[in-house]
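**Q** only geometry, no sequence info:
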């Protein structure tokens, strides 16, 4: 028999979820630790989802009830030479980059542990919902490396320099409530309900114009790394790409006719 997939892409069932995809981390025996093969699987899944033009939102979740992802597979790393580690690096970057680069809004559903690279996968999404028993953190400095899946950049952008510095330099594990207060999470729900809540948010997102969603995310992502004047130019270009679309015409018509839009998606 072929080995079980390490990452699954599914289309969740439920009201208003027709345009939502779910990427499920599915290496439960290793608590979804990111091995070389796992990194390849994450990148492949995210790229497959990104190529689906019918999608409007993505949920990133785990098949394990108490572990979203515990980060890099340190058992595998223990067998690596320096050359092996160097060879793995582009694969790891591709995995995190593929999630970060999803062209539609992405919502992470975190229950249990999201540590190191696992937390970085969540931070690569646009919104992070966590169960109240979740534990997150970037403990890499405690094992002689630094966060390398975007953590040093994404956390600073989410919570500011000093708060991110304390989290990274101490390597502390944070409870869901602590991480919410820090600004690293967007919502905390009862344990075991992160996926359900993430899907509900995804359904609300997916009700909106696919053209507008993609261009809004593009404007926000590209604009976050430049000065205000440049960001406003990026926003204007994305506005123009949306304002003359079929979706804009349908949105205005549906509003005036007091009905639900039927987005053409172009």
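**A** Done, it's in. All values reported here derive from a predicted model rather than from experimental measurement. Numbering: from 1, shown residues only.
**Q** alpha carbons only for contacts and neighbour counts from here, please
**A** Noted.
**Q** May I see the buried residues of stretch 78-96?
**A** Of all the residues in stretch 78-96, those buried under the rule 16 or more other Cα atoms under 10 Å are 88, 91-92, 94-96.
**Q** So what's the gap between the host helix or strand of residue 99 and the chain middle?
**A** Assigned by DSSP states H and E, residue 99 belongs to helix 82-100. Averaging C-alpha positions (Cα atoms, centre = their mean, to the nearest Å) puts helix 82-100 17 Å from its chain's average.
**Q** Helix or strand next in line after the helix or strand hosting residue 24, which one?
**A** For residue 24, the element it lies in under DSSP H and E is strand 20-25. Note on strand 20-25: by DSSP H and E, the next helix or strand toward the C-terminus is helix 36-50.
**Q** ok, residues contacting that following helix?
**A** Residues outside helix 36-50 that contact it (Cα atoms under 8 Å, 6 or more residues apart in numbering) are 5-9, 21, 23, 25, 55, 88, 91-92, 94-99, 102-104.
**Q** Identify the residues contacting the most centrally placed residue in the chain.
**A** Nearest residue to the geometric centre of the chain (Cα atoms, centre = their mean): residue 125, 2.2 Å. Residues in contact with residue 125 (Cα under 8 Å, 6+ apart) are 99-100, 105-108.
**Q** again, only using 6 Å
**A** Taking Cα atoms under 6 Å, 6 or more residues apart in numbering, we find residue 125 in contact with 106-107.
**Q** any idea how far it is from residue 112?
**A** In this view, residue 125 and residue 112 are 17 Å apart by Cα to Cα, to the nearest Å.
**Q** before we move on, the earlier item: now do the helix holding residue 99: which elements does it pack against?
**A** Secondary-structure packing of helix 82-100 (3 or more Cα pairs under 6 Å, 6 or more residues apart in numbering; DSSP states H and E): helix 36-50.
**Q** hang on, the earlier thing: and the residue nearest to the centre of the chain, what element?
**A** Counting by DSSP H and E, residue 125 is found in no helix or strand.
**Q** Check the gap between it and residue 221 for me.
**A** In terms of Cα to Cα, residue 125 sits 11 Å off from residue 221.
**Q** show me what contacts residue 194?
**A** 109-110, 129-131.
**Q** Recalculate using a threshold of 10 Å.
**A** Residue 194 is in contact with 61, 108-112, 128-132, 134, 187-188, 200, counting by Cα atoms under 10 Å, 6 or more residues apart in numbering.
**Q** Of those, which is the nearest to residue 249?
**A** Taking Cα to Cα as the measure, residue 249 lies nearest residue 200 of these, at 26.9 Å.
**Q** and the gap between the closest one and residue 163?
**A** For residue 200, the distance to residue 163 - Cα to Cα - is 30 Å.
**Q** how many other residues sit next to residue 76?
**A** Per other Cα atoms under 10 Å, the neighbour tally for residue 76 reads 12.
**Q** Point me to the helix or strand that includes it.
**A** Secondary structure assigned from DSSP H and E places residue 76 in helix 74-77.
**Q** And here is the other one:
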């Protein structure tokens, strides 16, 4: 890493053809707060100013987590306007990844849960450590995925698997994620960076205009349906955030106990 956009939350580096973005909150398992999401958008804008750019990677600092989700303790006390702003910011960050002009590779080095998995799924390719664990556990908090998970998980795994993972909130191992189509490649933790570099080099060595236009067409193939689904997801997330079940789910999470949901 050679350059810093935000010394507290997002680092960038790389060379003339590859940009590396690192979410840098390892003590918080790289949880997505407002600073991270804003920093991610700014980082993407900055690195794409380089005309020779051919690929972007995104990973998390440390060895435990790619991104372990949202910052639940912080979220729990947000009011309606603040939570709406947060969810809309998260959606903008995911769209910024998806609409980057070059392929974006998620290098999943640990937990990718909730918003972390949604971030990975907004990338074009997901390369995971064999020690990575992935899931959409939002129903355990009384909410649903709010950064595109209900839409992009279906695109990656099909509706049946998406139902299973979202309804249960279960966390799965990297090898099962590979079998389900949720990730594209699994390598040993010790060789993760080398594996990511090898794949990036495959992209770098191809015709850049052809790769970029292929990315645009692949994105546009499902964009119309995706955008309407994302809007409905935001609206439903905000409705659920006002429920007693959401309050109980987040309180139970912070108290490290089982939630007692009432359906209210």
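**A** Looks like it arrived, so ask away. Remember, it's a predicted structure, so these values are computed and weren't measured experimentally.
**Q** circling back: now whichever residue in the second structure pairs up with the residue nearest to the centre of the first structure, nearest residue through space, not along the chain?
**A** Matched to the second structure by TM-score structural alignment, residue 125 of the first structure sits across from residue 123. Closest residue to residue 123 of the second structure in three dimensions, ignoring its sequence neighbours and counting by Cα to Cα, 6 or more residues apart in numbering: residue 104, at 5.1 Å.
**Q** Contacts only, for that neighbour.
**A** 19-20, 54-58, 97-98, 120, 122-126, 200, 215.
**Q** Counterpart of it over in the first structure?
**A** Counting by TM-score structural alignment, residue 104 of the second structure lines up with residue 106 in the first structure.
**Q** To which residue of the first structure is residue 195 of the second structure aligned?
**A** Per TM-score structural alignment, residue 195 of the second structure is aligned with residue 197.
**Q** those helices in the stretch 151-266 of the first structure, which residues are they?
**A** 151-159, 161-170, 176-182, 194-206, 210-223, 228-243, 246-257 (DSSP state H, counting those that start in this stretch).
**Q** distance of residue 256 of the first structure from residue 118 of the first structure?
**A** Taking Cα to Cα, one finds residue 256 of the first structure at 45 Å from residue 118 of the first structure.
**Q** Compare those two and say which one has the larger neighbour count.
**A** Between residue 256 of the first structure and residue 118, counting by other Cα under 10 Å, residue 118 is the more crowded of the two (27 against 9).
**Q** what residues are up against that one?
**A** 31-34, 67-72, 96, 110, 124, 136-138, 149.
**Q** Just the element for residue 107 of the first structure, please.
**A** Using DSSP H and E, the element containing residue 107 of the first structure is strand 106-110.
**Q** Spit out the contact partners of the nearest residue to residue 163 of the first structure once chain neighbours are set aside.
**A** Leaving aside its sequence neighbours, residue 163 of the first structure sits nearest to residue 182 (Cα to Cα, 6+ apart; 7.1 Å). Listed by Cα under 10 Å, 6+ apart, the contact set of residue 182 of the first structure reads 158-160, 163-164, 167, 174, 176.
**Q** okay, those in a markdown table with neighbour count and distance to residue 76 of the first structure next?
**A** Shown next, in a markdown table, are these (neighbours: other Cα atoms under 10 Å; distance: Cα to Cα, whole Å):
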| residue | neighbour count | distance to residue 76 of the first structure |
| --- | --- | --- |
| 158 | 15 | 31 |
| 159 | 17 | 32 |
| 160 | 14 | 33 |
| 163 | 15 | 31 |
| 164 | 23 | 28 |
| 167 | 20 | 26 |
| 174 | 20 | 26 |
| 176 | 26 | 29 |
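**Q** For residue 252 of the first structure, state which of these is nearest.
**A** Proximity of these to residue 252 of the first structure was ranked by Cα to Cα; the top entry is residue 158 with 33.6 Å.
**Q** any idea what that closest one aligns with in the second structure?
**A** So residue 158 of the first structure corresponds to residue 156, using TM-score structural alignment.
**Q** can I assume that match is in contact with residue 121?
**A** Yes. Here residue 156 of the second structure reaches residue 121: they are 7.8 Å apart, a contact under Cα atoms under 10 Å.
**Q** any common contacting residues for those two?
**A** What both residue 156 of the second structure and residue 121 touch, as defined by Cα under 10 Å, 6+ apart, is the set 182-183.
**Q** count of neighbours near residue 230 of the second structure?
**A** 19.
**Q** Surely it touches residue 91?
**A** Yes. Between residue 230 of the second structure and residue 91 there is a contact under Cα under 10 Å: 8.0 Å.
**Q** between the two, what contacts are shared?
**A** Taking Cα under 10 Å, 6+ apart as the contact rule, residue 230 of the second structure and residue 91 both touch 146-148.
**Q** Compare these and tell me which is most surrounded.
**A** Busiest of those [other Cα under 10 Å] is residue 147, holding 29 neighbours.
**Q** what does that one align to in the first structure?
**A** Checking TM-score structural alignment: residue 147 of the second structure goes with residue 149.
**Q** How about the contacts made by the alignment partner in the second structure of residue 172 of the first structure?
**A** Under the alignment (TM-score structural alignment), residue 172 of the first structure maps onto residue 170 of the second structure. Listed by Cα under 10 Å, 6+ apart, the contact set of residue 170 of the second structure reads 113, 134-140, 164.
**Q** what's the answer for residue 134 of the first structure, then?
**A** With Cα under 10 Å, 6+ apart, residue 134 of the first structure has these contacts: 66-68, 110-114, 174-177, 179, 188-192, 194.
**Q** Next: residue 108 of the first structure.
**A** With Cα under 10 Å, 6+ apart, residue 108 of the first structure has these contacts: 22-23, 58-62, 68, 119, 121-130, 185-186, 194-195, 198-199.
**Q** one step back: where does the helix holding residue 76 of the first structure end up in the second structure?
**A** Mapping helix 74-77 of the first structure onto the second structure (TM-score structural alignment) gives residues 72-75.
**Q** Quick check: buried residues in that stretch?
**A** Neighbour-count burial for stretch 72-75 of the second structure, counted by 16+ other Cα under 10 Å, picks out residue 72.
**Q** That one vs the first structure, average offset?
**A** Overlaying the first structure shows stretch 72-75 of the second structure at a mean distance of 0.9 Å from the equivalent residues (mean Cα distance after the TM-score superposition for the first structure).
**Q** neighbours around whatever residue of the second structure lines up with residue 220 of the first structure, how many?
**A** With TM-score structural alignment as the criterion, residue 220 of the first structure lines up with residue 218 in the second structure. Neighbour count of residue 218 of the second structure, defined by other Cα under 10 Å: 12.
**Q** what's the distance between residue 218 of the second structure and residue 155 of the second structure?
**A** Counting by Cα to Cα - residue 218 of the second structure and residue 155 of the second structure are separated by 12 Å.
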